[in-house]
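[1] Predicted structure and sequence below. I'll ask about it afterward.
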Amino acid sequence: MTRTTITTATTDNPVLGFPPATPAEALAHFGASLAFHADVSDVAEALAAGGDPGFTLVDTRSTQAWDQGHIPGAVHLPGGRIPQLAAELLDPARPVVVYCWGPGCNGATRAAFALAGLGYRVKEMLGGIEYWLREGFAYDTADGAARRPADPLTAPVAAEACGC
């Protein structure tokens, strides 16, 4: 969102050197962010609830990466194959949530862009498979199901959910 006024830094404080957005600007910005993103815990909760989660989860990584580990129930659609395979694998009336490796990879962003260009409603799962694994959720590999313990720096150790 473009700020409606131009301000200059008025303090040596690195946090407040540029004033925070107005509440209306913040509402628009963060509302847009939530429209474009889902977090790992929310995706896990929706999938674990049983029944139809209301979206299709798509892993956009290579076949080698998929075989190494992917989220159970995800559809495998490598990003470079979206133009050829999306119509075959995805229902255009159903929202799509895409993921790739993790925060250092923009493959899911590119996939979301490609799917949106084809008319799909799409969200990106923040953190990708990296944070799925770090939060201790189960995953499938070419050799079967697996699970790692949660990383205590990314997931609550003694609670079902983080409370956010």
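    Noted; the coordinates are in hand.
[2] CA only for contacts and neighbour counts going forward, please
    Fine.
[3] roughly how far apart are the most centrally placed residue in the chain and residue 29?
    Geometric centre of the chain, nearest residue: residue 125, 0.7 Å, by CA atoms, centre = their mean. Applying CA to CA, to the nearest Å, the value for residue 125 to residue 29 is 18 Å.
[4] likewise residue 105?
    With CA to CA as the criterion, residue 105 and residue 29 are 23 Å apart.
[5] number of nearby residues for residue 24?
    8 (other CA atoms under 10 Å).
[6] Mind jotting down where the strands sit in the chain?
    In the chain, the segments counted as strands under DSSP state E are 37-39, 56-59, 75-76, 96-99, 122-126, 139-141, 144-146.
[7] now for these, which one comes closest to residue 132?
    Residue 132 lies closest to strand 139-141 among the strands of the chain, at 8.4 Å (CA to CA).
[8] which residues are in contact with that closest one?
    66-72, 133, 145-147 (CA atoms under 8 Å, 6 or more residues apart in numbering).
[9] From the chain's centroid, how far away is it?
    18 Å (CA atoms, centre = their mean, to the nearest Å).
[10] Identify each of the helices in this protein and give its residue range.
    Along the chain, counting by DSSP state H, helices occupy 23-36, 40-48, 63-68, 82-89, 107-117, 128-134.
[11] a markdown table please, covering those and showing distance to residue 99.
    Below are the helices of the chain laid out as a markdown table (distance: least, CA to CA, whole Å):
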| stretch | distance to residue 99 |
| --- | --- |
| helix 23-36 | 12 |
| helix 40-48 | 10 |
| helix 63-68 | 11 |
| helix 82-89 | 13 |
| helix 107-117 | 5 |
| helix 128-134 | 5 |
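[12] another one to put next to it:
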Amino acid sequence: MTLTTTERDAAIEHFAAKLRFETDPSDIAAGFAAGDDFVLVDVRGHASWHQGRIEGAIHLPHAEIPERAADLIPAGTAVVVYCWGPGCNGATRGALRFARLGYPVKEMIGGFEYWTREGLPIVDDAGSLTRAPDILTAPRSAATGVSCDC
């Protein structure tokens, strides 16, 4: 089956928009390593933050974004938000709130769950934690460490 020109254009528009507004844990880890200029924001509640979080993220629960974002993040700064995982739309709510405030924003698909499943470093109130990568989410290689391989 070949797509019509209209269907092809719609597909291109759809997938380009996803890449403009979504990112994933491996790309965020690479961005941290490269020193890319963005702020990673954990939009979960306080109990979740204390249980574990991505090192380098700031904590701003999505309900508090309209009142507190400007005090924590300079206007115009690129923001990436995350919540628990694919079964939670808290990151979508957070991204919408940042967009309404005029921030360039992306949602980290997979959230905290897939960050940890890829074996990327996390912290909790007691210190640093690292888990072995889940082979269902990230290939393992002695030479290169963890990457999404895509």
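    Perfect, I can see it now. Remember, it's a predicted structure, so these values are computed and weren't measured experimentally.
[13] Overlay the chains and give the TM-score.
    After superposition, the two chains reach a TM-score (TM-score structural alignment, normalised by the length of structure 2) of 0.91; 145 aligned residues with a CA RMSD of 1.6 Å.
[14] how about stretch 136-147 of structure 1: buried residues?
    Buried residues in stretch 136-147 of structure 1, defined by neighbour count with 16 or more other CA atoms under 10 Å: 136-140.
[15] Where in structure 2 does it fall?
    Mapping stretch 136-147 of structure 1 onto structure 2 (TM-score structural alignment) gives residues 119-130.
[16] What is the end-to-end distance of that stretch?
    6 Å.
[17] cool, and stretch 45-58 of structure 1?
    End to end - CA to CA - stretch 45-58 of structure 1 spans 16 Å.
[18] Repeat that for stretch 45-55 of structure 2.
    Distance across stretch 45-55 of structure 2, first residue to last, is 16 Å (CA to CA).
[19] next one: stretch 46-60 of structure 1
    Start-to-end, stretch 46-60 of structure 1 (CA to CA) is 20 Å.
[20] Give me the number of neighbouring residues for residue 89 of structure 1.
    Using other CA under 10 Å, residue 89 of structure 1 has 14 neighbouring residues.
[21] Which residue in structure 2 aligns with it?
    Using TM-score structural alignment, residue 89 of structure 1 lines up with residue 72 in structure 2.
[22] try residue 73 of structure 1
    Looking across to structure 2 (by TM-score structural alignment), residue 73 of structure 1 lines up with residue 56.
[23] Leaving out the residues flanking it, which one is nearest to that match?
    Of all residues not flanking residue 56 of structure 2 in the chain, residue 40 sits nearest, at 7.2 Å (CA to CA, 6 or more residues apart in numbering).
[24] hang on, that neighbour packs against residue 73?
    No. With contacts counted by CA atoms under 8 Å, residue 40 of structure 2 stays clear of residue 73, the gap being 10.3 Å.
[25] quick one: which of those two has more around it?
    residue 40 (24 against 16).
[26] Which residues are in contact with the alignment partner in structure 1 of the more buried one?
    Residue 40 of structure 2 maps onto residue 57 in structure 1 when the alignment is built from TM-score structural alignment. Each residue near residue 57 of structure 1 by CA under 8 Å, 6+ apart is listed here: 73-75, 96-99.
[27] try it again with 6 Å
    74, 96-98 (CA atoms under 6 Å, 6 or more residues apart in numbering).
[28] thinking again about what came up before, got TSV for the contacts of strand 139-141 of structure 1, with distance to residue 45 of structure 1 too?
    Below are the contacts of strand 139-141 of structure 1 laid out as TSV (distance: CA to CA, whole Å):
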residue	distance to residue 45 of structure 1
66	22
67	23
68	23
69	19
70	16
71	13
72	13
133	15
145	18
146	18
147	16
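[29] Pull out the buried residues from the residues you listed.
    Here, 16+ other CA under 10 Å leaves 66, 69-71, 133 buried among the contacts of strand 139-141 of structure 1.
[30] Residue 79 of structure 1: which of those residues is nearest?
    residue 66 (12.3 Å).
[31] how near is that closest one to residue 28 of structure 1?
    On the measure of CA to CA, residue 66 of structure 1 and residue 28 of structure 1 end up 36 Å apart.
[32] Residue 148 of structure 1 and residue 134 touch, don't they?
    No. Residue 148 of structure 1 lies out of contact with residue 134 (CA atoms under 6 Å); the separation is 7.7 Å.
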